[in-house]
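**Q** take a look and give me a structure for this.
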Amino acid sequence: MATELAALPYRHVLTVPTMPSAVRIARETAEQALAEWGISRRHPAIDPALLILSELVTNNVRHAAVASPQTTVIYAASQDTFAFGVHDRHPYQPALYGAAVNAGGGGLATVVELTLGLSGTAVVRGDADGGGKSIWITLPL
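**A** Purely as a prediction, here's the structure:
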């Protein structure tokens, strides 16, 4: 699926401290944004999307907090697409698709498995200065 972020008319940006409460806040913000955009909470892709989001923010809290005191989540959608990026300033860029093959059900393996199961895409995009990255998930609705 090759949906460009610029083509998605609905957007919201959340920046929170990289601490455990960020997971709940990111998830609640997604639910609120989806409701405001008229996307049903009952859509079959929404629960897996919220699980993916929770896992990515949890990974930031566990692995990036020292280098990245803030986590930013960018939400974007249209009536047929939901995309979100979770950004931190830790320079490590994980190999998402290697995680799915090599991990025994770990967090990134779950993210990739759920994303692919929904016919979505997952990509890591490094910051221009090499000091951070975003993990982007795009899911059809």
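
**Q** C-alpha from now on. contacts and neighbour counts both.
**A** Fine.

**Q** next, R42: secondary structure please.
**A** With DSSP: H, G, I helix; E, B strand; the rest coil as the basis, R42 sits in coil.

**Q** report how many residues lie close to it.
**A** Residues lying near R42 (other Cα atoms under 10 Å) number 8.

**Q** cool, and the one 3 residues further on?
**A** Around A45 sit 19 other residues, with neighbours defined as other Cα under 10 Å.

**Q** the nearest residue to it once chain neighbours are set aside and A26: what is the separation?
**A** Leaving aside its chain neighbours, A45 sits nearest to L141 (6.5 Å; criterion: Cα to Cα, 6 or more residues apart in numbering). L141 is 20 Å from A26, where distance means Cα to Cα, to the nearest Å.

**Q** of those two, who's got more company?
**A** Per other Cα under 10 Å, whichever of L141 and A26 has more neighbours is A26, with 25 against 18.

**Q** what's near enough to touch that one?
**A** By Cα atoms under 8 Å, 6 or more residues apart in numbering, the contact set of A26 is 14, 53-54, 57, 73.

**Q** mind listing the strands for this structure?
**A** According to DSSP state E, the chain carries its strands in the segments 10-17, 70-78, 81-88, 121-126, 133-140.

**Q** other SSEs contacting the shortest one?
**A** The criterion is 3 or more Cα pairs under 8 Å, 6 or more residues apart in numbering; DSSP states H and E, and the helices and strands that strand 121-126 contacts are helix 96-102, helix 107-117, strand 133-140.

**Q** the structure of the following sequence is requested for comparison with the preceding one:
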Amino acid sequence: MPSAVRVARETAELALAEWGISAAVRHPVTDPALLILSELVTNSVRHASALSSQITIMYAASRDTFAFGVHDRHPYQPPLYGAMTGGGSGLATVVQLTLELAGTAGVRQDADGGGKSIWVTLPL
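**A** Sure thing, here's the model as predicted:
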């Protein structure tokens, strides 16, 4: 459902606040991270929903890192860094923002090959 994007952003903001990352003063990584997350969830809703009725979002943080992954059960694994040459796509935005923030992004295939997670790790 399209509301998944809003729910994902709100959940990420709550997690960041709980971890003290964007509590009193909004951390500079927060807004770009939320945009990256929104793009990944939007892609899953648009492109994977035919084969994957559920999206799972995982969040993790440490003192100097915020990481999140968006998982669906569609087997297609998009070439993240190839998206930069295509221009104008949501994945191009994901990769560009991730690189600008000195982060990393990667696609991890499920063990059975029937789905994947796209993980983004950003330094704080």
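
**Q** what TM-score do we get after superposing?
**A** The TM-score (TM-score structural alignment, normalised by the length of structure 2) is 0.96; 122 aligned residues with a Cα RMSD of 0.7 Å.

**Q** in TSV: the helices and strands packed on strand 121-126 of structure 1, plus distance to A64 of structure 1 and mean neighbour count.
**A** Shown next, in TSV, are those (distance: least, Cα to Cα, whole Å; neighbours: other Cα atoms under 10 Å):
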stretch	distance to A64 of structure 1	mean neighbour count
helix 96-102	16	15
helix 107-117	14	19
strand 133-140	11	22
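
**Q** list the buried residues of the longest helix seen in structure 1.
**A** What stands out as the longest helix in structure 1, according to DSSP state H, is helix 21-36. Neighbour counts using 16 or more other Cα atoms under 10 Å place 22-23, 25-27, 29-31, 33-34 of helix 21-36 of structure 1 among the buried residues.

**Q** and of the residues you listed, the nearest to A100 of structure 1?
**A** V23 (22.0 Å; Cα to Cα).

**Q** ok, and what's touching stretch 66-77 of structure 1?
**A** Counting by Cα under 8 Å, 6+ apart, 5, 8-18, 22, 26, 30, 37, 57, 60, 82-90 sit against stretch 66-77 of structure 1.

**Q** quick one: that stretch aligns where in structure 2?
**A** Using TM-score structural alignment, stretch 66-77 of structure 1 corresponds to residues 50-61 of structure 2.

**Q** what about the matching stretch, start to end distance?
**A** 31 Å.

**Q** kindly reformat the strands of structure 1 as JSON lines and extend each row with distance to G107 of structure 1.
**A** As requested, the strands of structure 1 are exported to JSON lines (distance: least, Cα to Cα, whole Å):
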{"stretch": "strand 10-17", "distance to G107 of structure 1": "21"}
{"stretch": "strand 70-78", "distance to G107 of structure 1": "17"}
{"stretch": "strand 81-88", "distance to G107 of structure 1": "14"}
{"stretch": "strand 121-126", "distance to G107 of structure 1": "13"}
{"stretch": "strand 133-140", "distance to G107 of structure 1": "13"}
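
**Q** highest mean neighbour count out of those strands?
**A** strand 81-88 (a mean of 24; mean count of other Cα atoms under 10 Å).

**Q** average offset of that one relative to structure 2?
**A** Its aligned residues in structure 2 lie a mean 0.2 Å from strand 81-88 of structure 1 after superposition (mean Cα distance after the TM-score superposition for structure 1).

**Q** show me the contact partners of that strand.
**A** Contact with strand 81-88 of structure 1 is made by 3, 5, 8, 53, 56-57, 60, 64, 68, 70-77, 132-141, as judged by Cα under 8 Å, 6+ apart.

**Q** nothing else from me, thank you.
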